[in-house]
Every structure is written in C-alpha cells, then in structure tokens.
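Participant: Could you look at this predicted model? Sequence included:
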Amino acid sequence: MGSGQQSSSPGAGRRNTRRALVGIPAALMVLAVVCFASLALGARPISLETFIQAFTGFDPSNGDHAVVHSRIPRTVTGLLVGAALGVAGAAMQGVARNPLADPGILGVNAGAALAVVAGIFVFGVTQLSGYIWFAFAGAALAAVLVYGVASMGREGATPVKLALAGAALSAGLSSLMYSVLVTNQDTLEGFRYWQVGSVSGRGWDLIGQVAPFIAVGLVLTLFTGRILNNLSLGDDVARGLGQKVALSRAVTALGVVILCGAATAIAGPIAFVGLVIPHMVRALTGPDYRWILPYSMLLAPMLLVAADVVGRFVAPPGEIEAGITTAIIGAPVFIWLVRRRKAAGL
C-alpha cells in the first residue's frame, strides 16, 4: 500500500475536495427524502395531507396518525445503525488495509451471535432488550480476542494476521453456536428473529440504550481520518511520520468495536452496508479517510433505510427484513463497483 494510492497530484486532490464539498448537501437532501419515504410509505397508504397532520395535529385515535408515529423509531433505528455500520466498515477497511473488511473480519458478528444464543439457552432471555447486552458483550469480547491473537509476535497486529485471526475465530464461534442451536429448538426459534437483521419492532427504550454507544463510537472514529491516511501508506511510513502504529490501530479498533457491537446488538447482523458503502464513497472522494468517514456516515443510513422501505413492498402484505434486502441490493452493487474500479485503493 504505497503512496501511489493517494491522490496522484495536488490538482487531483483539490478536485476530490471540491467534489466532496459539493456532495455533502446533496447527500443530506437525498437522506431527508429517504427518511420521508420511510415515514410515509408502507403497506398502509398514507396521504400527504394526513402525513402532515400526524405531526402538526396528532390525534391518538386516528389510526393513520398512529401508523406514521410508529414508523419514527424504525426510521431512527435505521439511521443510527446505518451510520454506525458505514463508519465502522470504512474504518475497519482502513485499519486492516483490507478492501473486503466488514464486521465479520474481526469476528464481531460471530461473537455477538454466540452471546445471544448463550443468553437464550443459558439464561432464558426472551426479549430483544435482553439480547442487546449479550450481543454487545459478545461482539466486544470477540474483537478483543482477535486483536490480542493478531498482536502476538514481533510484527504486531498486521493486516494479514488480523484477517486470519478474525476468520479463524468466526469459524470457531459459529461452529459452537450452531452446535447449540441444532440441539435446542426453543433457542433456535428465539434466535432466528434476531439473526435475520431488522430495524422494525425497535422501540424508544432500545434506541435509548444503544444510542449513547453509537454516539461515542462515531465521535471516536470520525477523528481517525488522518490516522487511517497514514496507516494506508504502510506501517513503516506511518512510523516515519511519527505515528504510533499499535496505539493508532487500537484506538481505531475500539471505535469500530463500539459501533459494530451497538449496531449488531439492536438490529442483528446486517451484511453489505459496511462493505459496499466505503467503496461507493471512494469513487466520489478518493482515498482520503477524512472524507470517506463522514460520507460513509451519510450514505450508509441512506442505503439501510431505503432497503427497509423497499422490503415493505416486495412481498405484501408481509415484509422482507432490512438485513435480507440490503444483501439483495448490496451484492450486485458491490460486484459492479469491483468490476468498474478493478481494485479500490485503500
């Protein structure tokens, strides 16, 4: 990962900066439209007049007003989870210098899933509010284990060692989890609803539990743009620039763990958001993480909320959960991006 990954000239860097500055207001406008669609659209059609009245003169006895208000926590959950996954995915790709990095590479999803299974099987947890803390603890513990294993040896936590340790731990934890599920039908039934990945059915109580963690994770990770830019040049170059590589990776990894753990805890494992969005952003901003991170925070919730809206219309009168829809949308988009750009520079 050499310096050739950075802007090839000062002129190219200025063009990327101008493009990024212009794109932020446009991204905010599109995000606002997507949020409006999330509140207004669904299996039950709501007229624009009724939609406005639901906010200007809310009537609890009006079913349409109640439907609109019931979609607010669902939309807020999509915004929070999308922002967390987008920023975490971008930072994870930067700290691991791996263009295919996502919450699975650090064992986050596997750790969270195993902890939820343990909560159901051992402690009899049946409510989503109880899953949250097990999922968060499992995600954090798995990431710490991966980083600890990868840090062993003289070279420390290199990108290759992080990927190998994450893959090995994910395989082990998943095997242990499925060995429990196949022997206990009740645990399997309770786990299936969380595993599919969804932003529906999440109330303000759950949002209130998770939002502070996501806020802390976003603040911590958004300020690592310069760190990730230096790491993208290689460890030796980063050390030559005066950066403490091990500490930098640890700080960034902490932000990633907080974001992934919180997002996975409330919504379940949602694929492709943290993988696809950073690649889309690089097409607009170039390789500068000072732009990639904030753009990922805007575009990822756009994708997740839009996927949730699409899922409401695919199989009426039922719905397809957002975790399934993001995979359906994200897979072909990612293939197109890879074929178009050949190799994304990190």
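Facilitator: Yep, that arrived. Every value quoted in this text rests on a predicted model; they were computed, and no experiment measured them.

Participant: drop to CA atoms for contacts and neighbour counts, all remaining ones
Facilitator: Noted.

Participant: Ile120 is in contact with Gly190, correct?
Facilitator: Yes: here Gly190 reaches Ile120: they are 7.2 Å apart, a contact under CA atoms under 8 Å.

Participant: Please enumerate the shared neighbours of those two.
Facilitator: Thr126 (CA atoms under 8 Å, 6 or more residues apart in numbering).

Participant: Show me which of these two is the more surrounded one.
Facilitator: Ile120 (22 against 19; other CA atoms under 10 Å).

Participant: which helices and strands does the helix or strand that contains Thr326 pack with?
Facilitator: Element membership for Thr326, per DSSP states H and E: helix 322-341. Secondary-structure packing of helix 322-341 (3 or more CA pairs under 8 Å, 6 or more residues apart in numbering; DSSP states H and E): helix 273-285, helix 289-314.

Participant: Against that first model, consider the following:
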Amino acid sequence: MILKSNYQKLIGLSFSFLFMLSLIGLSVGLGYANISLIDIIHSFIYFNTSNEHLIIQTVRVPRALIAASVGASLAVSGVFMQTLTKNPLASPGIFGVNAGAGFFIVVAVTIFQVGNLQAFAWISFLGAAVASLSVYAISSFGRDGLTPLKITLAGAAITAMFGSFTQGLLVLNEVALEQVLFWLAGSVQGRKLELLLSVLPYLIIGGLLALIISPKLNVLAMGEDVAKGLGLKLGRIKIVMAIVVILLAGSAVAIAGPIGFIGIVIPHVAKKFIGIDHRWLVPFSAVLGAILLLSADIGARFIIFPQEVPVGVMTAIIGTPFFIFIARRGFNGQ
C-alpha cells in the first residue's frame, strides 16, 4: 500500500518512528538479564551502582543507540547507491564498500597497531572511498559503459578481493585476529558509547547532506539526459552522493563491522509504502533501517539463548532470500 498524500506519509513516518523508539526500549530491557521498565527509568533518574543500572547505562543503552544509528546509516546508503547506479541490488555490502572499509581497519590494526577510535573512523572512510572508486572505475570500462550488471559483478569482485586480503592478514597475525574477530563478525554487542560518539559528527553531516539533496534525486531518477535538460549539475550531485555514502557506510562499518543486506532490503520496502519520492524515501528508509537492525539484534539474543548470534548473521538470514528475489526481478525486466 502506497501512502499518497504528504499527510499520510507524515503519519506513517511518525508511527514508524514511535515503533523504532519502542524497539529501543525493548532492546534496553531484554537480554540475558531481564530488566524491568521501572529499573530503566530509575537508572536515568536515580542512578546507583547496582548491577541493573550499570548494565543499562554501560551496555544496553549504547547497544540500542548503535543498532539504530548503524541501521539507519546503511539503509540511507543503500538508497543513494541504488539511485546513483540505477541498480536495484546496490548496497554498501554488495558493492565492496563494507569489505574495503573492513580491510583498511584490519591493516591498521595488524600492521600499524592502531587502536584510536577516531582513527578507526578515518581509516574506515578511506577504505570505503577506495572500494567505491574501484568498483565505479572497473564497471565503467568497455563499450557499454556503466551498466547494472557490470557494476554488480565489479562489486562482487572487489568484495572477494578485499575479503581475501583481510583473511590473509589475519592468518599471518593471530594476535590481531583476536583483536578484530568480534568486529569482523558484524555485531553491535559490546560496543561502547564512545565509539558511536567518535563518528557521530560524520553521521550527522552525512544525514543532513542526504536530506538536503534528496529533492534533486527525484530529478536524477528520471534519467541523466532529463536531469541535464532541467539544469541539474550531475557531476556535483554525484560527488555529494558519493560523500554521503562514504560518510554513512564508513561510519557504520567503523562502529559495528560489516553488516550486510540492510542497504538492499530497506529501500525496496520503503518504496512499497511511499513510492519513489526521495524527499520521503530518505527519512523513511532511515527509520525502517533502524527498525530492522534493532529487531535483528533483539532476535539474535534469543535464537540460541543464552548465547548470542552476531547480528550480521541475522540480517543475512533476512536479506538473502530478498536479494535473490530482487536479483531475479531486476535482471529479468520485472
């Protein structure tokens, strides 16, 4: 069902936002140690050093906020990549952005012994940028230029290459393997609030840029010839779009590691509700991305309780069938 009027879209966005907030509350309350709503409220008003309050403030709240931020960032990155490449399969995970950012962080840890959180963010951005430019350059070669199929194949190749390099470095350095294994699995478990705060400025800048240029994406979606005819500066817009993807996807990988499929699934789900108007698609995708990752993280705590499954495994379980469906529809002309 597509919400047609702006009023309906606003109501839908508001309900989605409230649902996201309720999931944040559930994420704080549910887990190995069940915590009541009263304890959650008291931890903010009358904080003491009890186990419950410490769990809430140092573990559960950062985990929930990180899950929401990462989910929103990956979803908006997927919207921008699909619009830029006109490929329904485009996402940071499929196009090597996550793998490139991950490889650069592993290099920093294994070879240069980098451990600074702020440095992780910049290194992640660099890896995301290198991977993005590599995929774009490789897929632009040939007579037909850039096509959805070529850019998908180039993304798969870059992802495999960086993944192989990453595994090779970790095999040679077992100490580094212990340091980054939790991060490579793609998880929000055990992440500190300081890690989110270290990349928060980049998330805010990327999000604001996404909202500011979202009306121009409606013009770009009509085709480059039409966009040029309407006076759109394509080169400038594409550069800003690339910056948005690098800031959001790079920050998400720096925080939680490579979590896949959110950037594929959420843009298509959002379009089913509000159509292709990017002025609404961007905020809807952000909220729905946060909802998906929060839900996956809550489910990951109980699927093999009392142990936890990395949330990247949960998103893969959800996203793989959807990826196959979109691939068949996208390359077979609907």
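Facilitator: Alright, I've got the coordinates. Since we're looking at a predicted model, the values are computed, not measured.

Participant: Ok, which of the helices and strands packed on helix 322-341 of structure 1 comes nearest Gly234 of structure 1?
Facilitator: Across these, Gly234 of structure 1 has its closest neighbour in helix 289-314 (14.7 Å, CA to CA).

Participant: Next, the mean deviation of the closest one compared to structure 2.
Facilitator: Helix 289-314 of structure 1: mean distance to aligned residues in structure 2 after superposition is 1.1 Å, counting by mean CA distance after the TM-score superposition for structure 1.

Participant: how about that helix, aligned to which bit of structure 2?
Facilitator: Aligned by TM-score structural alignment, helix 289-314 of structure 1 falls on residues 278-303 of structure 2.

Participant: How about stretch 194-209 of structure 1?
Facilitator: Mapping stretch 194-209 of structure 1 onto structure 2 (TM-score structural alignment) gives residues 183-198.

Participant: can you check stretch 34-42 of structure 1 too?
Facilitator: Mapped onto structure 2 using TM-score structural alignment, stretch 34-42 of structure 1 spans residues 23-31.

Participant: didn't Tyr295 of structure 1 look like it was pressed against Met280?
Facilitator: No: applying CA under 8 Å as the test, Tyr295 of structure 1 and Met280 come out as separate, 9.7 Å apart.

Participant: who has more neighbours, these two?
Facilitator: Ranked by neighbour count (other CA under 10 Å), Tyr295 of structure 1 and Met280 place Tyr295 first, with 27 against 20.

Participant: Leaving out sequence neighbours, find the closest residue to that one.
Facilitator: The spatial neighbour of Tyr295 of structure 1 that comes closest, neighbours along the chain excluded (CA to CA, 6 or more residues apart in numbering), is Val281 at 6.5 Å.

Participant: what's the answer for Ile72 of structure 1, then?
Facilitator: Leu39 (6.5 Å).

Participant: Likewise for Ser124 of structure 2?
Facilitator: Using CA to CA, 6+ apart, the nearest residue to Ser124 of structure 2 is Ala101, at 4.4 Å.

Participant: From what I see, the one you found and Ala128 are in contact.
Facilitator: Yes: contact criterion CA under 8 Å: Ala101 of structure 2 and Ala128 qualify, at 4.7 Å.

Participant: Common neighbours of the two, please.
Facilitator: Residues touching both Ala101 of structure 2 and Ala128 (CA under 8 Å, 6+ apart): Gly250.

Participant: Which one's more surrounded, the two?
Facilitator: Set Ala101 of structure 2 next to Ala128 and count neighbours by other CA under 10 Å: Ala101 wins out with 34 against 31.

Participant: where's that one relative to Phe120 of structure 2, distance?
Facilitator: Distance, Ala101 of structure 2 to Phe120 of structure 2, using CA to CA, to the nearest Å: 10 Å.

Participant: tell me, what's touching those two both at once?
Facilitator: With CA under 8 Å, 6+ apart as the test, Ala101 of structure 2 and Phe120 both reach Ala254.

Participant: count of residues packed around the counterpart of Ala108 of structure 2 in structure 1?
Facilitator: Alignment note (TM-score structural alignment): Ala108 of structure 2 maps to Gly119 of structure 1. By other CA under 10 Å, 21 other residues sit near Gly119 of structure 1.

Participant: Repeat that for Ala176 of structure 2.
Facilitator: 18.

Participant: doesn't Val107 make contact with it?
Facilitator: No: the criterion here is CA under 8 Å, and Ala176 of structure 2 misses it with Val107 at 9.6 Å.

Participant: for the alignment partner in structure 1 of Pro88 of structure 2, what are its contacts?
Facilitator: Using TM-score structural alignment, the equivalent of Pro88 of structure 2 in structure 1 is Pro99. Taking CA under 8 Å, 6+ apart as the criterion, Pro99 of structure 1 is in contact with 93, 344, 346.

Participant: which residue sits closest to the residue positioned nearest the centre of structure 2 in space, ignoring its chain neighbours?
Facilitator: Using CA atoms, centre = their mean, the residue of structure 2 that lies closest to the mean C-alpha position is Leu74, 1.8 Å off. The shortest distance from Leu74 of structure 2 to any non-neighbouring residue, by CA to CA, 6+ apart, is to Gly263 (5.2 Å).
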